[in-house]
Structures are given as structure tokens and as C-alpha cells.
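[1] Structure for the following, please:
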Amino acid sequence: MNEVRILVVDDEPVTRMITESVLAAQGFIVEAAETAEVALEMLADGFVPQVILLDVIMPGMSGYEACRRLRADPRFEHLPIVMLTALDDQKSIDEAYFSGATDFITKPLNMPLLPHRIRYLLRSAMTFQQLLESRETLINTQKIARLGDWELDGAGALVNCAEQYRALLGIGRLPRPAAALLARVHHEDCAALEAARSGLLKGFPYQLDYRVTAADGSVAHLHEVGYPKPGQGATGGYGYTQDITQRVVAEEQVRRLAWYDPHSGLLNRSRISELTARDMSGPEGRPLPLGLLFIQLSGLRKASLLLGQATADAALLMLCERLRQFAERALVTTADGPQQSLRRARLGRYDEADFLIALPGELPRAAWQQLAEQLLAEISAPLEVDGEALQLAPSIGIARSPDDAADVQELIRCAMRSANLAAGDPAVHIVFYDPAHDAEEASLHLLERQLRAAIDSGDQLQLYFQPKVDAISGLPVGAEVLMRWPQPERGMVSPGEFIPLAERTGLIRPMTDWLLLRAVEQIAAWQAAGLEPGKISVNVSAHSFYGGGLVRHIDELLARSGVAGEQLFIEITESILMHDREAAVQVLSDLRERHIGISVDDFGTGYSSLGYLQRFPVDEIKIDRSFVIDVDSKAGNQALVSAIVGLGRALGLSVVAEGVETDAQAARLRHLGCDVLQGFLYARPMPADQFTAYIAGATGRASPP
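    Predicted structure coming up:
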């Protein structure tokens, strides 16, 4: 051993000299001290030996006291200290070891044997140090891994357990750790742990996951492995326990990401489809009875576009809570008569505004109708979000296994087709699947393809113009552009059919672009012919208004045609304005800079208020036709129209009443102060050539009717 330093502490000079000589001859580096006090000073000054030979009887401090002080110093806690003394009685030997001595050698010293004793002590010290380091490494590793080991005796008592094990379980140094452990174990897992450890005592290893409850109420997940003690006749066992809470939480997060919709917390499309398929799967591949409700909420789909994503997200959470509560308390009457709860039902989000409820079991058609009506009543009430009342406009399609489909995806498609049909008919909210629906669905897909082709070709869609007249003179002051579609195979397709289809499929934006193009071209043609059509209003959808590029597209059209911005009015609804107020103000301001007029359509049906109108640079408000119908006979309608006119006057806006059909309505609207009137009383929508004749011949009334 190289560079081994030994400190010899002895008050006898001869003994010190002989010991130094013998050890130095063996290659040891030896330092000597004649008293314990001198030795302690040397150590305090930084001298660190590998072995100390310490005499017991010395003037001043005894070797016993010096040994006790050294052991109290962490630097020398495990240093080999050999006590040297002529005393060999049991009391002296005991006191030496109680003081912390590593070994005890009686005087006179056997000098030939002394170097070998020291080398043995050094090897033992090295082994012990390695053991300490290994144990420290093990402890640190167990802390990092959150793992602790333990040992059971033959009676099942914990006779040895690591500090980390106690820390995991939060049991500290208690007198009966086994009992304390069971008190911490989750009540649902106690029986399994007791059975596993009982089996361990009979020689059966185990692996088990269980939960423990901490003093603060939190729950930890533990993984435990136990082995029986090896050897003939051995009893008891040993093992380790690891905290896997983080893994369990991570797995749960992964599971939630994989199985649940992140916005609603409901099962996602993939998971509810998988679980529904499992519920449908019977023996030998035969489908089991199951019903599916496909719920479409067109109001929720529009919410994100019209009211903003934050409002839509809040509405979604409120809706999901309604659905959960419905599933908790709804009851249906089974074929046998007794009522059945929906607690076995699966509830999931299929798409942005589409939801599924899957209920295993056999129910008569009347029970499904009853269930759908209960659900409709639950979700038809408006959602109050940020002071706004959001109408969900639910439509429910119902399909049943095995009657309608034996495959889960086909069953979902059947229910979806039925919901689509319900959504397309304002008078119907619940539709059961019928094979005839397939033909109707195919017809809708065909209509979509034909509409796309009509927009692409540009030679099927037509512009119609409905005049707007001065309320006092009856003369035309402009027109609203409307779209008609004379489809070659179908004939004239109703706007009520193809406009909603365009909105659902995203075709509304290219259709609006086409409408703007043709309207500006027609204005240019009239101006070239010396005609003044007045201001031409074009309806713009939310997709076009917020989709980016609207102002640039209009700039290009005006520049190419030579038409001035003053000739054009853009009509948008109140709800479009409220979708993103900051963005709306920017778009409206850009249009205003080009002298393009802004008209708010369907005014009075949504957010009609002085506060919001003051924020937006608009020029005109159009009173919704629902207020015009009975304006000549109902005081309530008259009051509403009067209030809207007063609001318009306060802000310097022109007020237009649309849907005017009778002289009595027109007279009342003039009396209430409307500036412009529009409706069948004056003219129905007409093609461009007829409107040309209309303005050329001044066919508008020159005096009030």
C-alpha cells in the first residue's frame, strides 16, 4: 500500500521509537505524538492518517477519551483506531470498544506481527468504505427511483425496511410499521396486499400495484415485488416497493389524450366508436341491440365563427355539463315496462358540433322517441355565455343495431344521415333512420357537386335585384343583390336549399366572391349605358368577411371595372360584427376609406344597442322583416320599429325596412320615420335586364301608395 500514513500516540518514548522504526521499515509513513492532546492538535491542523495507534494510559487525556472525541468528528467516524495497552482485563477491553476502538492490542507489542495487523485493518477499512459508498449509492438510487426495500419475518412482520420505504409510505419510525402500512393502504387494495404477503410466507412470489393515502389526503400509486427467502427451512420474505405515481399520472394523461376530447372532456370520436363497437359485439360475431343518438348543434358550430373562440369554448363546456347531467338522470321505459337509466350510456364528441350517445340494450321505438324528446328539451334552452343567449339549434338522428346496421361505423353514418335530414327541415328535430335516407343523402352530395360546378363555371348562377325605394317618393334608390340558381337538371333551386348547403360545405366564400364580381360588372355596364342604379347592396358571409382578402378583392374589382366605391354597399348581419369586434372595426374602416357603404342586415334580432353601433363605422341598418309583418296592427312591433328608427336617427344612420308587402305596412313605416322601404309591394327580385328596364323607365312609384 503506497503512502499509508500512521499516527502513533504513546507517552513512552521507547515504544514510540521502536514502533516508528518497525513500521517505517515496512514502507509506512509514521508520525508520532507523546500525548492525546498533541495528537488532536495535529489532526485539527490537517494531518489525516489512515490508521491511529492510540495508547490508553497517558498523562492528561486518556486514550479512551481521545477515541470518543475522534469518533464524534465525521472525518474520523470510520477511521481504524487501534488501542494499545498493558491492561487486558475484560473491563478495559469493553471500555476500549465502547469508546469506538476498531481493534485492541496488548503490550508489549508483537512487532513482527504489527505490520500484518495494520495491513489487515487497512483492507477491512477499505472494504468497509466501499460498502458505505455502495450503500450510499443504493440509497441515492432508491431516492431517485423512489424505491425502498424491506424484509418480512416468518410471522409476516416487517423486521427490516429502508428509510426510503418508510418515506414512500409516510410511516416514519413507528414501532409497528406493518400495522402502520395497512392503515395507509387504500381500502380497495388492502385485501389484495394482505393476500399477496400471506402467499409470500408460503413461498409464493408476487407483483402487485396498490395505492396508499398520505396524511395530507393525497394518493400515491406503488408497485411492489416480493420474493420468499431462499434456503431450506427459511421463512419470511423480502422485496422492494417503488412509487409509480408519476408513471400512473403520465399514463393517465396519455390515455386522456388518446381517448378523450381535450376541449369537452368527453370521449373522442375514436374512443366512443371503439367502445360502441365493443358493446355491439355479441357471441359468434352477432351484433347486440344498441341505440345511437347523433346530435347536431348548428348553433354551436356558428358560435366560434360569430361570437369568438373563447365564447364558443365556454358554451361547449356548459353544453357538456348539460349532456352529463342528462345521462345521469334520464330514464326510458323498456320493452318490458320498467324504467332504465342512461348510466350505461356512452357519451362522446364526434365533431366540432356533433355528439353521440350510445345506449346498449333493446328499447322500443317509442322509448327512443321519448329519450330523444327528453334530450331535445334539455339542450334546446339557450346557453347564457358572457351575457349572450346562444341558441344551439339541435337536430337528433337515431339509428339502432342490428335493425339499421350491424357495423358501428355504418350505424354512426345512419344516425348522422338522419341528423342531417333533421337539420335541413326547420319543422323537424328528431329523425329515425330509414333506408330511404340514403337516397336523400346521395341527393345532397349530388347537389353539393352541382353547386361547386356551377360556381366554378360561372354560367348557371344568376343575379337578381330587389329594388329599394325612398319611403316618401317611392322612387328607386338602389337594390339588394340576390342569387338564383336555375340548375339545368333540377330547375330553379331554392336559395333556402343551396345557401345553407354552401355555408355547411365552405362554398359560401367562392360564391360570395363570384357575387361581388358579377355585381360590380353589372354596375359598370349600367353606368356605361348612362343609367344610375343607385347603391347596390351585396350580402357578405362571415367566411368572406373574416377570411382575409375581402378588401383586396373589392379593390381589384373596382380598379378593373372603374366603378366608384360609392356605388357599392356591403351587407352583414349583427352576429358577424360581434364575432371579433376588433377585426370587424378594421375591415369596416378599410371599406369606409374606399367610400363603400356598410349596411347591418336583420337588425333587431341580435345585439341591437347604441353601445355597439357607436363602435362600428356603419351607414345603414335594415329592420328585420319579422318586425315589419304586423307593424300596422301590433303595438309591440310598432314600438320596436320606433326604437330602432330612433337609434338610427341618433347615430345619423339610414333606416331600411325590408319585407314590406302591404300599403298599410308602408304607411305605418313612413309614419314611424323609416327612410327606405323594400319588399314585394314595390317589386319582387328580378333579373338584371328587368331591373334595367325598371330603373330606365322609373317604374318605381313617384308618390306614396
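[2] CA only for contacts and neighbour counts going forward, please
    Noted.
[3] By residue count, which strand of the protein is the longest?
    Assignment by DSSP state E gives strand 476-487 as the longest strand of the chain.
[4] For it, which outside residues touch it?
    Strand 476-487 is touched from outside by 460-470, 492-495, 515, 519, 533-539, 685, 695, 698, 700, with contacts defined as Cα atoms under 8 Å, 6 or more residues apart in numbering.
[5] The residues you listed in strands, which ones?
    Per DSSP E, the contacts of strand 476-487 map to strands at 462-470, 492-493, 535-539.
[6] What's the PyMOL line that selects buried ones from the residues you listed?
    Buried members of the ones in strands among the contacts of strand 476-487, defined by 16 or more other Cα atoms under 10 Å, are picked up in PyMOL with:
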select buried, resi 463+464+465+466+467+468+469+470+535+536+537+538+539
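[7] Out of the ones in strands among the contacts of strand 476-487, which is nearest to residue 372?
    Within these, the smallest distance to residue 372 is 32.1 Å, found for residue 493 (Cα to Cα).
[8] excluding its backbone neighbours, what's nearest that closest one?
    Sequence neighbours aside, residue 485 is the residue nearest to residue 493 in space, at 5.5 Å (criterion: Cα to Cα, 6 or more residues apart in numbering).
[9] Relative to residue 459, how far out is the one you found?
    Taking Cα to Cα, to the nearest Å as the criterion, residue 485 is separated from residue 459 by 10 Å.
[10] more crowded one of the two?
    Per other Cα atoms under 10 Å, whichever of residue 485 and residue 459 has more neighbours is residue 485, with 19 against 10.
[11] where's that one relative to residue 495, distance?
    8 Å.
[12] To compare against the first, here's the next sequence to fold:
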Amino acid sequence: MTIAFPRGIGSKLLLIVLPGMLIGTVAMFLAFERIDERGRMAALQLRLDNFTITLAAALVKPLWEFDDSTVERLFAATADVPELLEARLVNADDIVMAIVRGHRAEPEGTTALHKTMALVQKSPAGDIAVGRLEVSFHDGLVQDEIHSQRAGGLLVLIGSFLLLGGATLIAVRLIVARPLSRLRDSLFRNASTQTREPLVWQARDELGEVVGAYNQLLAEIDQHNRDIHHLAYHDPLTNLPNRQLLEDRLGHAIAVAERHQRQIAVLFADIDNFKVINDTLGHKQGDRLLNTVAERIAATVRGMDTVARWGGDEFVLVLETISSPGEAASVAEKLIEAVGVPVALNTTLIRIGVSIGISLYPQDGRDVTTLIKNADMALFEAKGRGRNTFHFFDQAMNNRALRRLDIAVALRHAIAQDQLELYYQPKVDTRSGAIVGAEALVRWRRPGEGIIPPGDFIPQAEESDLIVAVGEWVMRRACAQVLSWRQQGFGDIPVAVNLSPRHFQRERDIDRIIALVEEAGLPPALIEIEVTESTVMRDPDLAIALLWRLRDHGFGIAIDDFGSGYSNLAYLRRLPIRTLKIDRAFVADIDQGKDGAEIVRAIIAMANALGLGLVAEGVETEAQLRFLRESDCTVAQGFFFSRPLPVAEFEPLLRASDPPAFAARPVLARPVAALS
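    Down below sits the predicted model:
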């Protein structure tokens, strides 16, 4: 048989308290009864003593005078004493003269009390013993009284216990069980719902303190839940809604717009050149800039619109209930103006731009994913058109995006399947017309499509590590070609190879370039590494260290497109460069006016002062060539001399001159006479 024990704390308390009360009450009752019994027995003993003394005093004289009748009469009267068990009179000769017993026989289980007293007659001659008196009392009456009192006491005890137990039961339920039940119910209720309802409590006892702590815990849990919810849906840096909350709000806005036939605009904004600023000034200043931009964007839109941080330096805005695309364009213009206000960072005043792509509901998409994707595509288009501007999405962008994706996927196979080719563009001495080197330029001949322009696949490769693999392929082929020209008797032809900024983010990529040239057995001096100014500015210290490593191994270093980037002269002095390549945009401006020509002259003068070599890119007219020659720019390249050519078409340029010394060999397409 299984014994079911109570589970409630009130019942458990009663299970402990009531037996204790019962045991305590019974113990007290027995103790009081014992004390009462002792008192009654002491009183009985006292009565026995008094009775014996009184009777003895009355019997002495009759015994002395031999008055037997008086003795018998006095002695017989003792039989009426209720407690008397036996009285015995013994004379001086120890002869029992009289015995009297009480009317009640000795009860079973009673106790007898005995008293003996000598009977002495006082005389002038002295005290004379005339006999002795022996008296015995029993405690039967006392026991009867005790039993009678015990029965009444038990009734009182039971009644008291029931009364006290009931009061205890009520007190436990009111003071302990019911409050604990309220606390338990509150715990269950708050655990099963999202809301936290505090427990109202008036008492100031220990339970009141527990409830107070419980209510405080509820408040803290509620606050923590609010904090967690906020963190789950907001960006911790800018405190703007994050991607998840943005998608939720945009989904709701789409539902409302569909129901009421309204338009929505999604603006995808990206800070121009943020990575350069972040890397140059540090992440702390970059975070300050992000906060500033977030505040400016939020201040530009309406309260009903949503501004969210998408990630990094990207923000997405949802403009609800717009009347026309022009309204979205107006907001974009305000954003560009607001963000363009200079920002003071680390004592440096920075002017930044923002590029914005815009998609519209319903024409550009009817769901969250499509609208954001199309706005992102429009952003890409805005960046491609010069940055710090905005552009609306159109379907042609989607086609171009699909094209970029197709190229990015196919390019991986192109490297493995050897679909890439190297073209070479000659570098020409502006005075003699001799070829003094070449620049290796990669082309992709895609089966079924033909030659894909570098502008279509190089940007895709730059976005991933594919550009590193492309660069290694170019270096390997360029080394093999220089060795091939040497074997064919063309001499040592220096070749320039462009390296991507990604090569200067990891030391192992530069080590791999060095290893490729060493494996080919080619002197590194015949390879010139071309890098852009932006390559150095991404991580100047690392880039400079890696450029010096290349220079120490014997490679030539050239700055490509000089003047188009930051042109930071402080870093220029630290770079181990040998050659500056004047950007084609400045060369094109030579024909346009005095300012363009003066810029080129300034670059040439600076390079000559620093002892650097010069190459002018993009020479397309005879006037440009004449200006460069007169300005003491010794080397040029461009379509005026030759387009980039495959090896089979480039080698005839190398064979065209006599004598065979490479440095004296003129350009076949433009003989020396035409350049003078």
C-alpha cells in the first residue's frame, strides 16, 4: 500500500506543528497531573499526621487510668474516617488492645501511608510510656479524585487541542498557504505569458519581503526582455532598426500599399569611400562617422518612414505613401546634401558623399526581397556613374546584374580551363620611337562569346579572391613570355604587370608572386609591378612593407594612374617606386587647354626632381606626344602607337627594326620619322 504524503507546504507545516502541539499538550497535562497527585498525597500525609496526633492525645489519659470503655469508644469512632485503612492500639506490654479498620477495604492498586506514635504519660517522676498508636491511611480517595479529574482534564485537553489545532490550521492557511498559493499562481501566470504582472502585497513580514524581491525580479526580467527585443531588432551602434525589423516593416508597408493602391520607395544608401576613411582614421572614428550619418539620414525623412542600417556603411530607407517617383528623388537629394556637410573626425574635417539606389513599389517589385535587391542594383549603378548621386532602378540593371553574376561564375572555370590570354601594349621612347618595354594586359576569350573586355570581368574578380588567382596566372604567363622572347633573340624585354589591391592585404600573396618569378628563373628586374594609389592607401603600412619586399627582391615598382587617386605626397616619399605613370585623363586634357597641360608639366617636374621614371598613358594624338617629348617625359604608351596586341601580333613589332638591339628598335606602326 502506498502512503500518500501531503504536497502542499501548508499541509506539511500542519503535519509538523499539530503532532508537536499534541505531544506538548499531553506532556504538560501529565506533568500537571503528577504535581497535583504529589500535592494530594502530601495533604493526605498531613491529615494522617494530624489524625494520629489528635487520637494519641485523646487515648493517653484513658489508658493511664485504665478506662477501657473510653478507649473503646474513642477508638471505635475512628472507623468513620474515610481514608482510614487500619488503626491499632498497643499497650506498654506490646499487647494489641484494639484494632479498627475503615469501612472501605484497601482498594487495589492503592498506596498505604503509615504513622506510629508512642503514647506517653507525663508525671513528676518523668515520662512514662503507656503504649503506642499505629495508624494507616490509604490513597484510594485521592486516586478516585485524580481519575475523576483526569477524565475532565482529557475532555478539556481534547477540546483545547481541537480549538488550537483549528486556529493553527486557519492561521497557516491564511498566513502561509494562501499567500504562497498566490505567489505560485503568479509565477505560473507570468511564466506562460509575455507580460509581467507584479503581485500586490500589503504585509511587511518575511513573505512580504519575498514578494517584494519577486516583483523586483519580474521588473528586471521585463526590462531584460525589452532590452533583448530591442537588440534583436535594432543596430547596437546607431540604434536604428536592423535588417530584420526593416524587412518586417517593409512587408507591412507593402501590405498596406497593396490594399490602398499606394506607392512605396526603397532607398539603398552607401557611404562613398567609407572603407578608406575607416582604415585611415581608425574604426573608432569610423563608428563616429556612421553615427553622424545615421542621425542626418533620420533627420531628413518623415516620422512615418523607416531608416535602417543594413550593414557596414549601408543604410536602407522605406518611404511609405509617396505620391510620385519625384518625391523619392527629392528625398535622395536632401540625403546627399545632408550627408555631404563636412564632419570633424580626430581634428580632421572630412567631406563625404553618399550614393543612393531607388526602387519603387509596385513597378520594381512586389515583395521585400525584390525591392531591396533592385534598390541595391540601382545603388551599384549610381556608384558606377561617379558616386555621390542617386539612380532609379530599371530592368536593364537587372540584366547587367545577371550578366555580372554569369561572368563571376564562369570566370572561375576560365582560369582552370586556360581561357585567359595576355595582350601586350608597347612602351615607347618619345624621342627615338624605340620600344623600351611592354605592359601585360589580361583578356578573356570565352567560348561561344569571344573576347570579353577587362572592364566586364576584372571588377567581378576584384570583389573576390579570384583576382589573386588571375594575377598569379598573368605573372606566370608574363615570365614565360619574357623568357621566350629572350630565346628568340629579342633580348630582355621588361614587362609591367598590374597587381590588385587584394595582393597587398596578405603577405603570402606577395610571397607567391616572388616565388613564381624565381621558379621561372627570370631576373626580377625584368618585371615591373604596377599598383594604384588606392592600393597603398587601404593599409599604408602593410602595403609599403610589401612593396619594399618586392623592391628588395629586384622588382621595379610603378604607381599606375598617378594623380587620379589621393596623391598623398607624404606616402609617396616612403614608397620604393621607380616609375610614375601619368593617368590617361591628364594626358587627354593636354589638348583641351592650358590647365591640363600645366598639371602634366607639374607631375613631370616632380618625378624628375625625385629621380623617378615617367610613363605617360593614353597617348592618342601626335600633339600629345610632341608635348610630352618637349616636357621631358621620356616614355609613353597608348593607341597612338599600338593597341594591346596578342603575342602573335606584338612580336612583329619587335622584329621590324634593324639593328636588332632592342633599345634602338622603332615602333613599326609609327616609324621614327613620323615622330619627329
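[13] which residue numbers in structure 1 go with stretch 532-543 of structure 2?
    Aligned by TM-score structural alignment, stretch 532-543 of structure 2 corresponds to residues 573-584 of structure 1.
[14] first to last residue in the matching stretch, what's the distance?
    12 Å.
[15] For residue 547 of structure 2, which non-adjacent residue is spatially closest?
    The shortest distance from residue 547 of structure 2 to any non-neighbouring residue, by Cα to Cα, 6+ apart, is to residue 576 (6.6 Å).
[16] check contacts around the alignment partner in structure 1 of the one you found.
    Under the alignment (TM-score structural alignment), residue 576 of structure 2 pairs with residue 617 of structure 1. Shown in contact with residue 617 of structure 1 (Cα under 8 Å, 6+ apart): 585, 588-589, 592, 598.
[17] thought residue 61 of structure 2 was touching residue 122?
    No. Under the criterion of Cα atoms under 8 Å, residue 61 of structure 2 makes no contact with residue 122, lying 9.8 Å away.
[18] Look at those two and report which has more neighbours.
    Per other Cα under 10 Å, whichever of residue 61 of structure 2 and residue 122 has more neighbours is residue 61, with 18 against 12.
[19] Now do the same contact list for the nearest residue to that one once chain neighbours are set aside.
    The shortest distance from residue 61 of structure 2 to any non-neighbouring residue, by Cα to Cα, 6+ apart, is to residue 121 (7.3 Å). Neighbour list for residue 121 of structure 2: 60-61, 64, 127-130 [criterion: Cα under 8 Å, 6+ apart].
[20] ranking these by neighbours, who comes first?
    Result: residue 60 is most packed of those (other Cα under 10 Å), 22 neighbours.
[21] And it, how far from residue 98 of structure 2?
    Taking Cα to Cα, one finds residue 60 of structure 2 at 14 Å from residue 98 of structure 2.
[22] Counterpart of residue 325 of structure 2 over in structure 1?
    Alignment note: residue 325 of structure 2 maps to residue 365 in structure 1; criterion TM-score structural alignment.
[23] Now do the helices in the stretch 501-650 of structure 2.
    Applying DSSP state H, counting those that start in this stretch to the stretch 501-650 of structure 2 gives helices spanning 507-520, 533-538, 540-552, 569-574, 584-588, 594-610, 622-630, 647-655.
[24] between the ones you listed, which one is nearest to residue 279 of structure 2?
    Proximity to residue 279 of structure 2, assessed across the helices of the stretch 501-650 of structure 2 by Cα to Cα, is greatest for helix 533-538 (6.4 Å).
[25] Work out the gap between that closest one and the centre of the chain.
    On the basis of Cα atoms, centre = their mean, to the nearest Å, helix 533-538 of structure 2 sits 34 Å off its chain's mean C-alpha point.
[26] Could you list every helix and strand that that helix packs against?
    Here helix 533-538 of structure 2 touches helix 274-281, helix 540-552, strand 556-562, going by 3 or more Cα pairs under 8 Å, 6 or more residues apart in numbering; DSSP states H and E.
[27] winner for burial among these?
    Mean neighbour count (mean count of other Cα atoms under 10 Å) peaks for strand 556-562 among these, with a mean of 24.
[28] Please work out how many residues are found near whichever residue in structure 2 pairs up with residue 490 of structure 1.
    In structure 2, residue 490 of structure 1 lines up with residue 449, judged by TM-score structural alignment. For residue 449 of structure 2, the neighbour count with other Cα under 10 Å is 8.
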